[in-house]
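1. Predicted coordinates and the sequence they were generated for:
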Amino acid sequence: MAVNFHPDPGTVVICDFSGFREPEMIKRRPVIVLSPRFRTRDKLCTVVPLSTQRPKSICEYHCQLAFDPVLPEPYNEPRMWVKADMVSAVSFERLFLPSPGKDSVGQRIYDVRHIGEAEFKLVQKCVLHGIGLASLTSHL
């Protein structure tokens, strides 16, 4: 079920990128929420995707994050790469909270995960590099 609220910046959610076209992101994958809630921009959220695959060549817009405990399957890798050159503004309709399944009474369990402040600053620096604003990284 898609989220019906704006997740806080630094929250890890799953984004369904289906309908996008290569070389854009095109499949379901974990993302980190970048944007705060803007009162004049309903049902949109800016995110940066994560990948379990190491980039072919590591650039300043890539960084690696550790997840302990790991996210629920199929995203259960202890380390993921931030792909900060692929930032997107997406509809809440594309966003889902990670879920390891249901509890004993059939209620869905959600894994609400936030990255730490230092990790979020690192992601922000990578994003600035990824959108060509590397000179602003000194202000973080």
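-> Okay, I see it.
2. going forward, measure contacts between C-alpha atoms and count neighbours the same way
-> Noted.
3. Now do the same contact list for the closest residue to residue 4 other than its chain neighbours.
-> Of all residues not flanking residue 4 in the chain, residue 92 sits nearest, at 6.5 Å (Cα to Cα, 6 or more residues apart in numbering). The contact partners of residue 92, by Cα atoms under 8 Å, 6 or more residues apart in numbering, come to 2, 3, 4, 5, 6, 43, 44, 45.
4. any idea how far residue 43 is from residue 4?
-> Per Cα to Cα, to the nearest Å, residue 4 is found 8 Å from residue 43.
5. Let me know whether residue 77 touches residue 65 as I believe.
-> No. Using Cα atoms under 8 Å, residue 77 is not in contact with residue 65, being 10.3 Å away.
6. where do the helices sit along this structure?
-> With DSSP state H as the criterion, the chain has helices at 117-130.
7. middle-most residue in it, spatially?
-> Among the residues of the chain, the one closest to the centroid is residue 31, at 1.6 Å (Cα atoms, centre = their mean).
8. Could you tell me how far the closest residue to it other than its chain neighbours is located from residue 27?
-> Nearest residue to residue 31, sequence neighbours excluded (Cα to Cα, 6+ apart): residue 49, at 4.2 Å. Look at residue 49 and residue 27: by Cα to Cα, they are 11 Å apart.
9. this is the comparison structure:
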Amino acid sequence: MPIKFDVKPRTVLLCDYSKGGFRAPEMVKRRPVIAISPRLRHRTGLVTVVPLSTTKPERVADHHCKVTFQKPLPRFPVQECWVKADMIATVSFGRLDLFSTDRDQNGKRKYLTPLISEEEFEHVKACIRVSLGF
């Protein structure tokens, strides 16, 4: 179920790039992403994200960095992901979802809202600056 609210920068979400509008070699499948934009006044329903890959790049470049999670993200069996800062995108809330886990005793889904550390976020921002030529 898509998110209906702004999230904090550093929040890790699931983005469904397969919902149309993207074509290879752009992102075209579901993958974890990190929200990088703050809530902006007069802009609703959009978040700028940087995608993550569970596979280490063949050639690690300055626009790549590694982020590590305490536990693997649901549906992604690894604790380390690679930031693909050359693929940032502003996407609709309709593409984004929280990671769901099991259900509580009343049958309601439980959701995770993982955050990367401030230190890792600084590395992510440095990679983004490189990818944009700043």
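-> Sure thing, it's come through. What you see is a predicted model, and the numbers here were worked out from it, not measured in a lab.
10. what TM-score comes out when they're superposed?
-> Their TM-score after superposition, calculated using TM-score structural alignment, normalised by the length of the second structure, is reported as 0.95; 132 aligned residues with a Cα RMSD of 0.9 Å.
11. just to revisit the earlier point, please work out how many residues are found near the equivalent of the residue nearest to residue 31 of the first structure over in the second structure.
-> When the second structure is aligned by TM-score structural alignment, the residue opposite residue 49 of the first structure is residue 51. Neighbourhood size, residue 51 of the second structure [other Cα atoms under 10 Å]: 24.
12. Residue 34 of the second structure now?
-> 26.
13. which residues does it contact?
-> Residue 34 of the second structure neighbours (Cα under 8 Å, 6+ apart): 9, 10, 11, 12, 13, 49, 50, 51, 52.
14. circling back to that earlier point, of residue 4 and residue 43 of the first structure, which one has the most company?
-> When residue 4 of the first structure and residue 43 are compared on other Cα under 10 Å, the one with more neighbours turns out to be residue 43, at 16 against 12.
15. Quick check: buried residues in stretch 81-99 of the first structure?
-> Neighbour counts over stretch 81-99 of the first structure (16 or more other Cα atoms under 10 Å) mark 81-88, 90-92, 94-99 as buried.
16. actually stretch 2-20 of the first structure, sorry about that
-> So stretch 2-20 of the first structure, judged by 16+ other Cα under 10 Å, has buried residues 6, 7, 9, 10, 11, 12, 13, 14, 15, 16, 17.
17. what do you get for stretch 27-46 of the first structure?
-> Buried, per 16+ other Cα under 10 Å, within stretch 27-46 of the first structure: 29, 30, 31, 32, 33, 34, 35, 37, 43, 44, 45, 46.
18. who does the longest strand seen in the second structure touch, helix- and strand-wise?
-> When the second structure is parsed with DSSP state E, its longest strand is strand 46-53. Where contact means 3 or more Cα pairs under 8 Å, 6 or more residues apart in numbering; DSSP states H and E, strand 46-53 of the second structure is packed against strand 30-35, strand 80-84, strand 89-92.
19. which stretch among these comes nearest residue 126 of the second structure?
-> Of all these, strand 80-84 sits nearest to residue 126 of the second structure, with 11.1 Å by Cα to Cα.
20. Distance from that closest one to the middle of the chain?
-> Here the centre of strand 80-84 of the second structure is set off from its chain's centre by 10 Å, with Cα atoms, centre = their mean, to the nearest Å.
21. If we ignore the residues flanking it in sequence, what's nearest the counterpart of residue 37 of the second structure in the first structure?
-> Alignment note: residue 37 of the second structure maps to residue 35 in the first structure; criterion TM-score structural alignment. Nearest residue to residue 35 of the first structure, sequence neighbours excluded (Cα to Cα, 6+ apart): residue 46, at 5.2 Å.
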